[in-house]
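In: model the following, please.
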Amino acid sequence: MRQDWNYVPLSKACLIKPPKSEARQRLHQSDLVSFVPMSDLGIREKFFSSMEEKPFGKVSGSYTYFADDDVLLAKITPCFENGKLGIARGLVNGVGFGSSEFIVFRPSGELASEFLFYYLSQDGFRDAGQRVMSGAVGHKRVSKEFIENHLIPLPPLAEQKRMVAILDEAFEGIDAAIANTEKNLANAQELLESYLSSVFSRSSQDYPQKPLSDISTFSSGGTPSKRNDTFWCGDIPWVSGRDMKSTQLFDSQLHISVSAVAGSSTRIAPIGSLLILVRGMGLAHGAQVAELMVACAFNQDIKGVHPKSDLVPRYLVFALRHKINSSENILSNAAHGTLKINSEGLKNVLVPIPCIEKQNEIVTAIEALKLGIQHLESIYQRKLLALAELKQSLLQKAFSGALTSEMPDKQQKEAVA
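Out: Take a look at the predicted model:
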């Protein structure tokens, strides 16, 4: 902490929740204003864009009021922890209304909006707020007392502007590096799908194709009764949609007993079987197909596929992932907006069938590529983490006073000019 800085509660440095009467005094009911739902507020993005306009009279009753240069902060979980905040700029008629879950700060003349934005962007601020959140699970909010009483440094306005200028320049470079890394990460993730497409498009031309129903048998799953405790204390892995995140399944989060299998519609699939997610939001990320490395049971959102002896299960995993993802007839919408795989469409998926040796050769090449992609993804993920940590390090340095105190006088003057 800088000894020459003044530290004041946020309630003293800002007007929190400006009154709607300001807008009522200068706007008619039919005048348009900006409307900002929670989805429009970015994650630690300095300025947000309002995509909607609504008549003042339609939103002035139950929505949160703010104006140009006010700072908005989400107060509800998980938006608060994620860092949803931003500065209002370019509002229609200078006025906006939005989510009731916004906290609105109007900085005093001694506090710059950009300085406040960067201060609220700190992990330390959000961590402190998270510790005192209250409310029902999924609806916890940061407390009014925490916001009002939280101390913020209040250096001279000129120094605030110097800090903002330094952070703007540094964050611009970091954000460019983040965007480039995210692009590389996306390209790495798309590389496997592109390779699968080339492999199986070529295989479809070079080898005979057979419907999945001709080369495998199917089984359905079920959920044992939750009311019977003895059903859920066994040693048999029981797979649900949330376990379908890998192309190989070695275990699951839940286990059931032999009596659960006997007393329900679920069945045990042997090692070498494939599980396909046929219903659920997991399908939004594409086909979820996994080879079983242990015998297990599974729920009704999953279908078991049991390949015949002339098929390498691992080959069929990759073939089905590609075929389902590239088909327009297999995936469709189910009830409540979820996705499902059409049973008849799945049975009729055409799979190219090379000899066993060629299947193993294809699997070896795909696994090698996957390993290389995973290595690249790990590098990019570590870089993204390092860049995020660099941002937080700069913020911590800034609000401890070290950032501007280390600047030569000439550089300070250039920063504020």
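In: for the rest of this, base every contact and every neighbour count on C-alpha atoms.
Out: Noted.
In: residue contacts, residue 352?
Out: With contact set as CA atoms under 8 Å, 6 or more residues apart in numbering, residue 352 has these partners: 200, 203-204, 207-210.
In: from residue 359, how far off is residue 307?
Out: Per CA to CA, to the nearest Å, residue 307 is found 13 Å from residue 359.
In: Proceed likewise with the subsequent sequence, for comparison:
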Amino acid sequence: MPSSQRFTPFSELIDLNPRGRVGPTADLVPYVGMGDVSNNGQLMRIGERPAAQLAPGQTCFQDEDVLFAKITPCMENGKGAYVQGLDGRIAFGSTEFHVLRARPGVSSRFVYHWTRSRKFRRSAEVMMTGSAGQRRVPAAFFERYRIQHRTLSEQHHIAETLDAVNERIVLAQALLAKLATTRDGVLDHLLRYGVHTGRREKETLVGAIPEGWNVRGIGEICSVGSGGTPPRKEGAKFFTHGGVPWVKTLDLTEGEVSATSETLTPLAVKSARLRTYPPGSVLVAMYGGWEQIGRTGILSLPATVNQAISALEPGSDVDPVYLLCALQHGRPRWRRVAASSRKDPNITKDDVRKFLIPLPPLEEQAKIVEIRDALLSQLSWAAADLRKSCQLQESLLDDLLMGTL
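Out: Below is the predicted model of the structure:
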């Protein structure tokens, strides 16, 4: 429990935006821009900048200071960091940071965790000043925002508890990244060499593949269709909640498509002559520039699609999930065929039909899919553990800092 119910201005815990200056012999100085801090409060890198480029009164800081983004939308997004790794040097940074330096008798980590609090940032947002797109948290916010008084011992206890949760999150993030790298490496190997080692290879139009594999165009192994967009002027007559799922490019997740952002009425499907594709159909984005071309998904429910998507219904000699993996693995090759008469490149349904993929025997396809599913299961477990840790962090932040625990 807190030592008392006395409240104190946050400004009494910190020196705000302390001044510093470059040493007389400095050529390059440590520098942190807004892009060097993350939305979850991590200092991702420390760069350098010529001292001569620093403006008078440039934001400066040292180890154990806290950076707090003051401009919209960076502040609302959670931009900020706890400064470490300067080894006694003075660093400089974006003028869009407030720098919070803990005063003697105050835990710098306690200050940092307060800046990660949702309540703290929501209150800061209310006090922002300036025009839209250029709104900033004023220095006066730290004078007006009040928190429960805590002894230094209490501050350390709260900070250590929250640091332990942070460490758990960091470890969970590292595990998730490692598993994702492993998945990508294993799938790359499987889609190049298969599940058996030591086999002879043969050169093909998609590169070297094991003997016993074939190369087939999508049109040879799938029925290829597309869709369209009903007239939006019809409003609720054609567009509704809980209707027929209608897939657009941004609904493609590189995995299962189990929901869509918009659904259609049966009348819209009939009027626009849209085909409803069965579960197991593999979808490929054809429009939207390099970021979207070749984006994929596989239906887990019956759905129709718009005109930007090719829908592939696999034949009997290709596993739908293997087809999805092969398309994802071959995505860079779309750059060879994409063309456009407009600003953004695109591919056509005919390009999709002609697109070549390596095709192992069905039994080997099934083994590749089995390994892929096991890897995704590990990733799913790790992602769930990370979500739980983040939820625990949010709950503890509010409860410990507000004194309800």
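In: now the TM-score, please.
Out: For these two chains in superposition, a TM-score of 0.69 is obtained (TM-score structural alignment, normalised by the length of the second structure); 386 aligned residues with a CA RMSD of 5.1 Å.
In: out of the contacts of residue 352 of the first structure, which are buried?
Out: Applying 16 or more other CA atoms under 10 Å to the contacts of residue 352 of the first structure, the neighbour count classes 200, 203 as buried.
In: which secondary structure state does residue 382 of the second structure sit in?
Out: Assigned with DSSP: H, G, I helix; E, B strand; the rest coil, residue 382 of the second structure falls in the helix class.
In: quick check: nearest residue in space to it, chain neighbours excluded?
Out: If you skip the residues right next to it in sequence, residue 382 of the second structure has residue 176 as its closest partner in space, 5.7 Å away by CA to CA, 6 or more residues apart in numbering.
In: counterpart of that neighbour over in the first structure?
Out: When the structures are aligned by TM-score structural alignment, the residue of the first structure matched to residue 176 of the second structure is residue 182.
In: quick one: that match from residue 44 of the first structure, how far?
Out: 17 Å.
In: same question, residue 413 of the first structure
Out: From residue 413 of the first structure over to residue 44 of the first structure the distance is 27 Å, taken as CA to CA.
In: those two: which has the busier surroundings?
Out: residue 44 (19 against 13; other CA atoms under 10 Å).
In: pull the contacting residues for residue 281 of the second structure.
Out: When contacts are counted by CA under 8 Å, 6+ apart, residue 281 of the second structure touches 298-299, 311-314, 320.
In: how does it look with 7 Å?
Out: When contacts are counted by CA atoms under 7 Å, 6 or more residues apart in numbering, residue 281 of the second structure is found next to 298-299, 311-314.
In: can you check residue 330 of the first structure too?
Out: With CA under 7 Å, 6+ apart as the criterion, the residues that contact residue 330 of the first structure are 324, 341-342, 345-346.
In: let's see it at 8 Å
Out: For residue 330 of the first structure, the residues meeting the contact criterion (CA under 8 Å, 6+ apart) are 324, 341-343, 345-346.
In: what about the aligned partner of it in the second structure, is that helix, strand or coil?
Out: When the structures are aligned by TM-score structural alignment, the residue of the second structure matched to residue 330 of the first structure is residue 334. Each residue gets one of three states, and residue 334 of the second structure gets helix by three-state DSSP.
In: let's verify the residue lying closest to residue 247 of the first structure once chain neighbours are set aside: helix, strand, or coil?
Out: If the residues on either side of it in the chain are set aside, residue 247 of the first structure comes closest to residue 290, at 4.1 Å by CA to CA, 6+ apart. At residue 290 of the first structure, secondary structure determined by three-state DSSP is strand.
In: tell me how far the counterpart of residue 290 of the first structure in the second structure lies from residue 258 of the second structure.
Out: If you follow residue 290 of the first structure across to the second structure using TM-score structural alignment, you land on residue 298. Residue 298 of the second structure sits 9 Å away from residue 258 of the second structure, going by CA to CA.
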